[in-house]
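Engineer: Here is a sequence together with a model predicted from it:
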Amino acid sequence: MAETLGSLCDKLTIVKLKQWHSEDEIRLKSLAVQEKQLQQEMNEFISAAISGQIPIARLTFASNKVYKQEGNYVPDVLGSIGEIFSQLAHVNCNLWHEQEKVYEFEKVAASEKDQVVKQLAILNLERNKCIDGIDGNFKALVEKLGSQKNN
């Protein structure tokens, strides 16, 4: 996947989750470095996009997920970049906890296994919608700023 603001936001939420769930000092130091790198990369990406160094077409990289929509409801993703970033963080928290079940899948009751797999799929679709939503909002903002500069 090409780097976009949404993909960088996604990576940052995952680093924060790893920090939250880790007690290993060496790992925490490595994650702190990753966090700073991602913050810097996000700032550089935003600056480059606003200054026109990144073509508008490269500000989005739609996930274009192909899936059977009937029976697979994925909530709409609406709001500002900050609101969608918050929703992305929430979805990634839910994904983290659902994925934890898979690591010990043998302990999941047989009657619940299908629901765990289905929930992982739905959460991943929502995650991609959030990433696309951040990217779409950011692209619109950059376009708006660009048109204001030209007027």
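Structural biologist: All right, it came through fine.
Engineer: Could you use CA atoms for every contact and neighbour count after this?
Structural biologist: OK.
Engineer: any idea how far Glu143 is from the residue nearest to Val142 when sequence neighbours are not counted?
Structural biologist: Using CA to CA, 6 or more residues apart in numbering and skipping residues adjacent in sequence, the residue nearest Val142 is Ile50, 5.7 Å away. Going from Ile50 to Glu143 by CA to CA, to the nearest Å gives 9 Å.
Engineer: ok, and here's another one to check against it:
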Amino acid sequence: MAETLGMLCDKLTIVKLKEYHSEDPQRLESLAKQAVQLQQEIDAFVNDAIAGFIPADKLTFAANKVFKKQGNEVAEVTGAIGTLFSQLADVNCRLWHEVEKGYDIENVPVAEKDGLIKQLAVLNLERNNCIDAIDLKFKELIQSQK
């Protein structure tokens, strides 16, 4: 799968979440290296796009999620790239904590399990919307510079 700015931003937020939730020195060292590598990849991707080395049609890779829209409404994602990146970081934080509950699913009360699964699905939809919105906004920005 091709990497896009949104996908790289998503990976970076997840690495930062792992750093925040880890105490193991070796893991923290590895995660710090991953964070630097992703930051460098983001910088290179942005520079290559500005220089015209990445064709406009390669700046997006829509998730094209197929799901029942009724009853699965997700928060609207709008704004400039920084705002969209912030929304992505926020949704990844919320998703992280819901996934943590899932790791201990046998201790989640039966009455709450459906809600947990639904919340995971909706947050993942929102996450994909953020990634797609970052990509689209970046593509628009690059195209407007030509």
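Structural biologist: Received the coordinates, thanks. Note that the structure is a prediction, hence the values are computed from the model and not measured.
Engineer: Does the residue nearest to Val142 of structure 1 touch Lys144 like I think?
Structural biologist: No. Between Ile50 of structure 1 and Lys144 there is no contact under CA atoms under 8 Å: 10.0 Å.
Engineer: Which residue in structure 2 aligns with the residue nearest to Val142 of structure 1?
Structural biologist: Under the alignment (TM-score structural alignment), Ile50 of structure 1 pairs with Ile50 in structure 2.
Engineer: For the helix or strand encompassing that match, buried residues please.
Structural biologist: Ile50 of structure 2 is located in helix 25-51, with elements delineated by DSSP states H and E. For helix 25-51 of structure 2, the neighbour count (16 or more other CA atoms under 10 Å) marks Leu28, Leu31, Ala32, Gln34, Ala35, Leu38, Glu41, Ile42, Phe45, Val46, Ala49 as buried.
Engineer: Give me the helices and strands touching it, please.
Structural biologist: Contact partners of helix 25-51 of structure 2 among helices and strands, from 3 or more CA pairs under 8 Å, 6 or more residues apart in numbering; DSSP states H and E: helix 5-20.
Engineer: Also compute the angle for the helix it packs on relative to helix 25-51, please.
Structural biologist: 160 degrees (axes from the mean of the first three to the mean of the last three CA atoms, to 10 degrees).
Engineer: Need the contact partners of helix 5-20 of structure 2.
Structural biologist: With CA atoms under 8 Å, 6 or more residues apart in numbering as the test, helix 5-20 of structure 2 has contacts from 28, 31-32, 34-35, 38-39, 41-42, 45-46, 59, 85, 88-89, 92-93, 96, 130-135, 138.
Engineer: Try it again at 6 Å.
Structural biologist: Under the criterion CA atoms under 6 Å, 6 or more residues apart in numbering, residues Leu28, Ala89, Ile131, Ile134, Asp135 lie in contact with helix 5-20 of structure 2.
Engineer: Let me know the closest of those to Lys68 of structure 2.
Structural biologist: Ile131 (19.8 Å; CA to CA).
Engineer: Could you count how many residues lie near that closest one?
Structural biologist: 27 (other CA atoms under 10 Å).
Engineer: Can you give me every residue that contacts it?
Structural biologist: With CA under 6 Å, 6+ apart, Ile131 of structure 2 has these contacts: Gly6.
Engineer: State the distance from it to Lys101 of structure 2.
Structural biologist: Using CA to CA, we find Ile131 of structure 2 at a distance of 24 Å from Lys101 of structure 2.
Engineer: now the strand or helix carrying Glu126 of structure 1: how far from the chain's centre is it?
Structural biologist: When elements are assigned from DSSP H and E, Glu126 of structure 1 belongs to helix 110-150. On the basis of CA atoms, centre = their mean, to the nearest Å, helix 110-150 of structure 1 sits 7 Å off its chain's mean C-alpha point.
Engineer: now it and helix 5-20, what's the angle there?
Structural biologist: Using the same axes, to 10 degrees: helix 110-150 of structure 1 against helix 5-20 is 130 degrees.
Engineer: Tell me the spacing between Gln119 of structure 1 and Tyr103 of structure 1.
Structural biologist: 15 Å.
Engineer: I should have written Lys139 of structure 1 there, sorry.
Structural biologist: Taking CA to CA, one finds Lys139 of structure 1 at 37 Å from Tyr103 of structure 1.
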